[in-house]
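# structure for the following, please:
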Amino acid sequence: MAITFPNEARSFDDKNRCVRFSGYDGMFEVKFYLATEVLACEKSHRNASESDYLTSFDTLRPRILKAAASAYAKEGSSAISLSLENFR
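Just a heads-up that it's a prediction; the model follows:
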């Protein structure tokens, strides 16, 4: 079964500096952790707020979900970290 993203919820994890979101492979939840470096250019990265990261995530959602699906197809893990490498 392919991974789906029916839930649009996402949250900012300040401690780990990432945005968390979930996908589902059938009834199994897959947790994704998106590094903030993906969401902000270097110049504004240091000054970006939680709201900035979540807005950027929403703007880039189609691309992020495509990269997440690709990473899941390769790794098949229940927890996947996404970095800039996943978007090249």
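# when you work out contacts or count neighbours from here on, use the C-alpha atoms and nothing else.
OK.
# how close does S78 sit to F57?
Look at S78 and F57: by Cα to Cα, to the nearest Å, they are 21 Å apart.
# another sequence for comparison is provided below:
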Amino acid sequence: MTLGFPNPSRSFDETRNAVRFIGHDGMFEVPFFIEAGALAGPLRAPGRTGPGEADCLAAFDAARSSIHEVARKAYTQGRRPSYTLTAADFR
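Presented below is the predicted three-dimensional model:
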């Protein structure tokens, strides 16, 4: 099977400072996190310390297809209990 993202749900995980989303490989759920720093590039504005929850979720929605592509690539590199995507994954 291949990794798909049939459920568009995502949420902000304050503890991890990341957006959480779920992929599916057949009947298996695969949890992913994308760090706020990976979403922060276009959100950085003068005087801001970092993106908030609403900013992160909006940035995730705007870049959903590219985030899913990077998640698929990370998934093919080895099975893990969860995957955390960082800014380095998008270079």
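# any idea what the TM-score is?
TM-score of the superposed chains, computed with TM-score structural alignment, normalised by the length of the first structure, equals 0.91; 88 aligned residues with a Cα RMSD of 1.5 Å.
# hmm, back to that, out of S78 and F57 of the first structure, which sits in the busier spot?
Shown here are S78 of the first structure and F57; by other Cα atoms under 10 Å, F57 has more neighbours (21 against 15).
# for the counterpart of P81 of the second structure in the first structure, what are its contacts?
Counting by TM-score structural alignment, P81 of the second structure corresponds to S78 in the first structure. Neighbouring residues of S78 of the first structure by Cα atoms under 8 Å, 6 or more residues apart in numbering: 29-31.
# what remains of those residues once you look at the second structure?
With the contact criterion set to both residues aligned by TM-score structural alignment, their matches' Cα atoms under 8 Å, the contacts of S78 of the first structure that also touch in the second structure are 30-31.
# next step: the contacts of S78 of the first structure restricted to strands.
29-31 (DSSP state E).
# so which of these comes closest to R20 of the first structure?
For those, the closest approach to R20 of the first structure (Cα to Cα) belongs to K31, at 7.2 Å.
# enumerate every residue touching the closest one.
Counting by Cα under 8 Å, 6+ apart, K31 of the first structure touches 20-23, 78-80.
# from R61 of the first structure, how far out is the match of P81 of the second structure?
Distance, S78 of the first structure to R61 of the first structure, using Cα to Cα: 20 Å.
# show me the longest helix that occurs in the first structure.
helix 50-75 (DSSP state H).
# can you name the next helix or strand after it?
As assigned by DSSP states H and E, the chain's next helix or strand after helix 50-75 of the first structure is strand 79-82.
# and that following strand, what does it pack onto?
Secondary-structure packing of strand 79-82 of the first structure (3 or more Cα pairs under 8 Å, 6 or more residues apart in numbering; DSSP states H and E): strand 28-35, helix 50-75.
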